[in-house]
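K.L.:
No sequence on hand, only this structure:
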């Protein structure tokens, strides 16, 4: 079976948190999937591992998020996330288009994601944090930061592989 999209019915999304108990997601080899916006319904997500999804362009689609009005602009997105691992995603362009706080995030690993140039981080995301960002050295040099202060804040966090 080939998965191209995951749709959550509005009756389910009204009780936001239909994946309330979900703590870890391992998404591998879903080559037709363009985004994984359905993970917004996992409010307690701690670990997100995505690998070898050749068609994945973004994790959370702004367009799909706006379809769920009560979640639009939600600052609680990824509020429990501790580990984010992205590997071999050749079309990945964004995780999410706006900065998020990621209050629990400990480690981000980005490997073989050449199109991923923007992060949903800003200088507020770094406050009081000991975050480790691991990735390809060439990729790190090409990251486009919204503000220079964000780049400065996260520079000590980066470890090349």
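P.N.:
Received, thanks. All values derive from a computational prediction rather than experimental measurement. Residues are numbered from 1 along each chain as shown.
K.L.:
all contacts plus neighbour counts: C-alpha atoms, from now on.
P.N.:
OK.
K.L.:
Quick one: neighbours of residue 24, just the number.
P.N.:
15 (other CA atoms under 10 Å).
K.L.:
Now it: closest residue in space, sequence neighbours ignored.
P.N.:
Leaving out its chain neighbours, the residue that sits closest to residue 24 by CA to CA, 6 or more residues apart in numbering is residue 47, at 4.6 Å.
K.L.:
ok, now which ones touch the one you found?
P.N.:
Contacts for residue 47 (CA atoms under 8 Å, 6 or more residues apart in numbering) come out as 23-25, 81-84.
K.L.:
Neighbour-wise, which one of these leads?
P.N.:
residue 81 (21 neighbours).
K.L.:
alright, now check it against this:
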């Protein structure tokens, strides 16, 4: 397979693929950017999906570039652990919308420009994310968080009977 076969791919939209385990393996060891034109990743209700982009073992220590990725929309992916098995850098990221992806622990690094991507997610999920730090462009202060309007703080359990 040639290394440029998905170079023109601009969006990935998958809906209700219950047995899908991964989307697109990234296998070539001589590249930093595999999907240079990918702008949108939209995956809904793929219950067995564990990793969107599995990578070749040679790439495990790399940071992969997604130079045009702007939108990530992931919904009801209960088994999802990784968008990409290695660290990602998406400098043009604008919006991340996540629901029901409780196993996912990382967002792509975004860099340090003044534009902060909006992350619309459950607060409990946000609090469990792993970060590499500001110097790596991967820190919570580089994102603007929004929690769903239906999200409510847990009320203390007390008895009204006294």
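P.N.:
Perfect, thanks for sending it. Bear in mind that the values here come from a model prediction, so they are computed numbers and not experimental data.
K.L.:
Aligned to the residue nearest to residue 24 of structure 1, what sits in structure 2?
P.N.:
Per TM-score structural alignment, the equivalent position to residue 47 of structure 1 in structure 2 is residue 40.
K.L.:
what about stretch 113-126 of structure 1, start to end distance?
P.N.:
With CA to CA, to the nearest Å as the measure, the first residue of stretch 113-126 of structure 1 is 22 Å from its last.
K.L.:
And for stretch 75-82 of structure 2?
P.N.:
OK, stretch 75-82 of structure 2 end separation, CA to CA: 14 Å.
K.L.:
residues in structure 1 aligned with it?
P.N.:
With TM-score structural alignment as the criterion, stretch 75-82 of structure 2 aligns to 87-94.
K.L.:
who's in contact with that stretch?
P.N.:
50-59, 109-119.
K.L.:
which residue packs closest to the residue positioned nearest the centre of structure 1, ignoring adjacent ones?
P.N.:
For structure 1, residue 95 is the residue whose C-alpha lies nearest the centre (CA atoms, centre = their mean; 4.0 Å). Leaving aside its sequence neighbours, residue 95 of structure 1 sits nearest to residue 59 (CA to CA, 6+ apart; 4.8 Å).
K.L.:
which one in structure 2 is aligned with the one you found?
P.N.:
Aligned partner of residue 59 of structure 1 by TM-score structural alignment: residue 52.
K.L.:
Its match belongs to a helix, doesn't it?
P.N.:
No: using DSSP: H, G, I helix; E, B strand; the rest coil, the assignment for residue 52 of structure 2 is strand, not a helix.
K.L.:
got a list of what it touches?
P.N.:
Residue 52 of structure 2 makes contacts with 22-24, 82-84, as judged by CA under 8 Å, 6+ apart.
K.L.:
Compare the residues you listed and tell me which is most surrounded.
P.N.:
Going by other CA under 10 Å, residue 83 tops the contacts of residue 52 of structure 2 with 24 neighbours.
K.L.:
Identify the residues contacting that residue.
P.N.:
Neighbouring residues of residue 83 of structure 2 by CA under 8 Å, 6+ apart: 51-53, 104.
K.L.:
Quick check: PyMOL command selecting the buried ones in these.
P.N.:
Of the contacts of residue 83 of structure 2, the buried ones go into a single PyMOL selection, burial set by 16 or more other CA atoms under 10 Å:
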select buried, resi 51+52+53+104
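K.L.:
As a check, name the ranges of all strands in structure 1.
P.N.:
24-28, 47-51, 83-87, 107-111, 132-135, 158-160 (DSSP state E).
K.L.:
How far off centre is the fourth one?
P.N.:
Pointing back at strand 107-111 of structure 1 there. Chain-centre distance of strand 107-111 of structure 1: 10 Å, with CA atoms, centre = their mean, to the nearest Å.
K.L.:
average offset between it and structure 2?
P.N.:
Superposed on structure 2, strand 107-111 of structure 1 shows a mean distance to its aligned partners of 1.0 Å (mean CA distance after the TM-score superposition for structure 1).
K.L.:
Next: the shortest one.
P.N.:
Its matched residues in structure 2 lie on average 0.9 Å from strand 158-160 of structure 1 after superposition (mean CA distance after the TM-score superposition for structure 1).
K.L.:
so how far is residue 59 of structure 1 from the alignment partner in structure 1 of residue 124 of structure 2?
P.N.:
Alignment note (TM-score structural alignment): residue 124 of structure 2 maps to residue 138 of structure 1. Distance, residue 138 of structure 1 to residue 59 of structure 1, using CA to CA: 22 Å.
K.L.:
Good, we can wrap up now.
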